[in-house]
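>>> Fold the stuff below for me.
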Amino acid sequence: MTTSHAQGIGLDAAAAHIAGSALRDGPLGCVGLELESHLLDPLSPGEPVAWDRLTRSVDACGPLPGGSRITVEPGGQVELSAPPAPDVAAAVLGLRADHATLTAALAADGLALALIGTDPLRPPRRVNRAARYAAMEDHFAAVGCADAGARMMTSTAALQVNLDAGPAAGWSDRLALAHRLGPVLVAVSACSPLAAGRPGGWRSTRQQIWGELDSARCGPVLTGDDPAAEWAAYALAAPVMLVRDPVTGTAEPVRARVPLADWVTGESRLGGRAATEADVDYHLTTLFPPVRLRGYLEIRYLDTAPEPWWPALAAVTTTLMDDPVAAGRAADACAPVAGRWSDAARLGLADAALRTAAVACLTAALDATPPALSAEVGSLLELVIRGQSPGDALLERAGGSDPLAVLRAATDLPEGRP
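Predicted coordinates for the structure are as follows:
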């Protein structure tokens, strides 16, 4: 790796840089969605799709009608990242079109996409050869969470909802609401009852896996009166995962717990050099809290789920965050279960308090949901009233908890296909 003796960015400058990019002052309204799916060959569903075949098939898809960007995660999960839309109805419409186009293109090569929070059949296995992911793997192993790190990277899939930060005067309340909604929406979205061929006893195994990772990197950001400054403090305390060479693009894993603050002050010299502003920016991409600040809010705690559930989840999350009446009702409903992330993942809506809060939240969301998505949200509310989540609906579709049947049920394969 190239070495340098350049002056480091310094602690105050780093903190100011992180805080300055955390949130953008402006109106609410825009919605961006990201949808991850597990890729499989229905003729050999227990094996990962070979990297060369995967990349060839994805590259052949060409531009998508809604403008989504296609990326491939470490385990071969395929992610669609849609451009911002003016509202959630437009965001869902565009992403639905892109997902349908991608599904059809992959089917022509004998491949299918499974919308489920964790791979129910295949063990963790990394197929993406990118240096970033190799370094992540090494870092997780070095800090004592090798298993959870491997499962998170290769076996999980999420629906991410990206929302405007809104006016600066409301940032503190807005971040508090996003976190207060978290446990309830984890329970509502739970769609990962199996992993690696067996039930784990959790409604959201995906959230369980994230909970086993380093809390300094993946735990909630504790926000108060100054969310931007608090995000900067979180980022500076989080350990550096890897050092990237800006010239060659190679990545060197950091095999010890070195807070970013130690690198920017010069107390530690990683990669034989001082930290730069670009290193600080890259470090931010290796932080994975349930709500991440990127100028806008990344809400990262939802399981991916088949139709009609992911559009409903996108609509509910956006409405509860952006509609002031629905937001107020949801904040009150979620107060009794605030902070119960683990219970939400393990028990889901079998927990009476979480179920009560969920019914209240979805009722509030339905009252304010755009008409184009009211049928989906209404169906989700009916499911929640029965104490069920998309994972329960998927198990019913599969006729039980056989991992192969569940994996097939999570795909868009028509009846009669292998």
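
>>> Please make it C-alpha for all contacts and neighbour counts, starting now.
OK.

>>> contacts for stretch 251-269?
If you take CA atoms under 8 Å, 6 or more residues apart in numbering as the criterion, stretch 251-269 is touched by 8-11, 14, 131-132, 135-136, 138-139, 142-143, 235-245, 270-271, 274-276, 280, 283.

>>> Now do the helices in the stretch 101-250 of the chain.
In the stretch 101-250 of the chain, the segments counted as helices under DSSP state H, counting those that start in this stretch are 131-142, 146-155, 171-189, 205-211, 215-218, 227-237.

>>> Also the stretch 301-418 of the chain?
Secondary structure of the stretch 301-418 of the chain, counting by DSSP H, counting those that start in this stretch: helices at 309-322, 324-334, 341-347, 352-368, 374-385, 390-398, 403-409.

>>> Could you tell me how far the last one lies from the centre of the chain?
What separates the centre of helix 403-409 from the centre of its chain is 22 Å, taken as CA atoms, centre = their mean, to the nearest Å.

>>> which residues touch that helix?
42, 45-46, 114, 116, 119-121, 194, 197-198, 394-395, 397-400.

>>> Next: the second one.
Defining contact as CA under 8 Å, 6+ apart, one finds that helix 324-334 is touched by 177, 180-181, 184, 319-321, 356-358, 360-361, 364-365, 367-368.

>>> now the other sequence, so there's something to compare against:
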Amino acid sequence: MARDQIDMTPLQSRDELVAWLEAGVKPESEFRIGTEHEKTPFTLEGHQPVPYEGAKGIGALLEGMKLLLGWEPIMERGNIIGLYDVTGGGAISLEPGGQFELSGAPVETVHQTQSELMAHLAQVREIATPLGIGFLGLGMTPSWSRAQIPVMPKGRYKIMRNYMPKVGKYGLDMMFRTCTVQTNLDFSSEADMVKKLRVSLALQPIATALFANSPFTEGKPNGFLSFRSEIWRDTDNARSGMVPFAFEDGMGFERYVDYALDVPMYFVKRDEEYIDVSGSSFRDFFAGKNAALPGERPTLSDWANHLSTIFPEVRLKRYLEMRGADGVPWGRLPALPAFWVGLLYDNDNLDAAWDIVRHWTAPERQALRDDVPRFGFKSRIKDRYLFEIAKECLILSHAGLRRRGRIDHLGRDESRFLEPLERIIETGRSPAEEMLEKFNGPWKGSVEPAYQEYAF
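Just a heads-up that it's a prediction; the model follows:
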């Protein structure tokens, strides 16, 4: 998650909320690609969770990164909880269980995404290795119980921790045990936003299947290919899911604002203080009727923060966030932005992808999303296996990246970043299925080898 926004202008009308989203519209020449990824820190010795405190803790890791990068620290109550590049580059933040997140800078090509990633990993390693810390590229911690995982000193997470068990079975697992990679992409108009949102929502299960990478819980197979995706089905359904209204007539920025106004809030931030307003609506806050802040009106910061606590499969902010993929090892991370850029930043492909999904109904889309965590490519929609649709989309994406023609210094276009996904389609097996074969074969029923084979 990016750092909390700071703009304390009180809001007067719903139009300002719409305008805030609308400000994301930009010409195609200014389209950028943002990639965020999380990775689980573990002790190189013993493969245990890494605490925040101590000479070899996450706090020390962030202090070291601050010295190395010269980035600004993000502080909360005297603790360093993140870093950001003041020149408009990336940011580093902590998820609730210490998952280490890079929010990449907005870049023009997937080649730049790759360069940014390689630089980041080299920097992290330089600081982490002497501290005895490694990082794992899976969608979920494979061997630890929830109770084992340390809590990061962030006020917003304390509020979420108390609220989550009230609204779903798996909220705490989502917070403490999962990792994702996501891609953030731009839109050129309201209509372009709606089309990209619809296509990417309908096809998000393809990303889930291609990146499915969380088949273990506490050292044993959990019966799923992407348990991370399953977790999201019962985390907090008031703020997650397939956003069925996005496919209805009249969808646009206003409709999303009306949805967000009724999504229960978590917190309001005032100075250093997180005020627990969990369960109350932004709509009531807007009307000056929030019990914790009677008579007070929200600010643009409150709105931006609230939008960052909504977790659908594709999220609208001032860009669109693709949220369906498990965290994966470093070699596969650039494949996610490559896949979506090839599909969504090419207008012919956007039309072709819309043709694939336009006749699917909301119940069909939901059933596909419900099946994919367990069945992956074997999930079906209408009379087609997801595998066939994934193959078709990958061919489209490849062609889209070739047409984009963004060349690196060796003359290669961005389609090369799809290679790991093309290998998955060739074998017909998701990463999780490959991992389960190892577990049942050379790993001899242990997940411990994952800490070598899937480490960054």
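
>>> coming back round to it: ok, which of the helices of the stretch 101-250 of the first structure comes nearest residue 305 of the first structure?
Nearest to residue 305 of the first structure, of all those, is helix 171-189, at 7.6 Å by CA to CA.

>>> distance from the closest one to the second structure after superposition?
Following superposition, helix 171-189 of the first structure is found to deviate from the second structure by 1.4 Å on average (mean CA distance after the TM-score superposition for the first structure).

>>> residues in the second structure aligned with that helix?
Counting by TM-score structural alignment, helix 171-189 of the first structure falls onto residues 193-211 of the second structure.

>>> Map residue 454 of the second structure onto the first structure.
In the first structure, residue 454 of the second structure lands on residue 410 (TM-score structural alignment).

>>> Its match: neighbour count?
Using other CA atoms under 10 Å, residue 410 of the first structure is surrounded by 28 other residues.

>>> Grab the nearest non-local neighbour of it.
Using CA to CA, 6 or more residues apart in numbering and skipping the chain neighbours, the partner closest in space to residue 410 of the first structure is residue 114 (4.8 Å).

>>> got it, and residue 303 of the second structure?
Using CA to CA, 6+ apart and skipping the chain neighbours, the partner closest in space to residue 303 of the second structure is residue 17 (7.4 Å).

>>> Was I right to think residue 122 of the first structure contacts residue 47?
Yes - using CA atoms under 8 Å, residue 122 of the first structure is in contact with residue 47, at 6.8 Å.

>>> Looking at those two, which has the bigger crowd around it?
residue 122 (21 against 14).

>>> ok now do the more buried one, which residues does it touch?
Each residue near residue 122 of the first structure by CA under 8 Å, 6+ apart is listed here: 46-48, 195-197.

>>> Quick one: those residues as TSV, columns for distance to residue 24 of the first structure too.
Shown next, in TSV, are the contacts of residue 122 of the first structure (distance: CA to CA, whole Å):
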residue	distance to residue 24 of the first structure
46	44
47	43
48	40
195	38
196	40
197	43
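
>>> The residues you listed in strands, which ones?
Under the assignment DSSP state E, the contacts of residue 122 of the first structure contribute residue 195 to strands.

>>> Filter the contacts of residue 122 of the first structure down to the buried ones and hand me the PyMOL line.
The PyMOL selection below is limited to those of those classed as buried (16 or more other CA atoms under 10 Å):
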select buried, resi 46+48+195+196+197
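
>>> now, which of the contacts of residue 122 of the first structure sits nearest residue 102 of the first structure?
Of all the contacts of residue 122 of the first structure, residue 102 of the first structure sits closest to residue 48, with 18.5 Å by CA to CA.

>>> what residue of the second structure takes the place of the closest one?
Looks like residue 48 of the first structure aligns to residue 50 there (TM-score structural alignment).

>>> mind checking how far that match is from residue 168 of the second structure?
From residue 50 of the second structure over to residue 168 of the second structure the distance is 27 Å, taken as CA to CA, to the nearest Å.

>>> check which helix or strand covers the residue nearest the centre of the first structure.
Nearest to the mean C-alpha position of the first structure, by CA atoms, centre = their mean, lies residue 300 at 3.7 Å. According to DSSP states H and E, residue 300 of the first structure maps onto strand 297-303.

>>> Pull up the aligned stretch in the second structure for that strand.
Counting by TM-score structural alignment, strand 297-303 of the first structure corresponds to 320-326 in the second structure.
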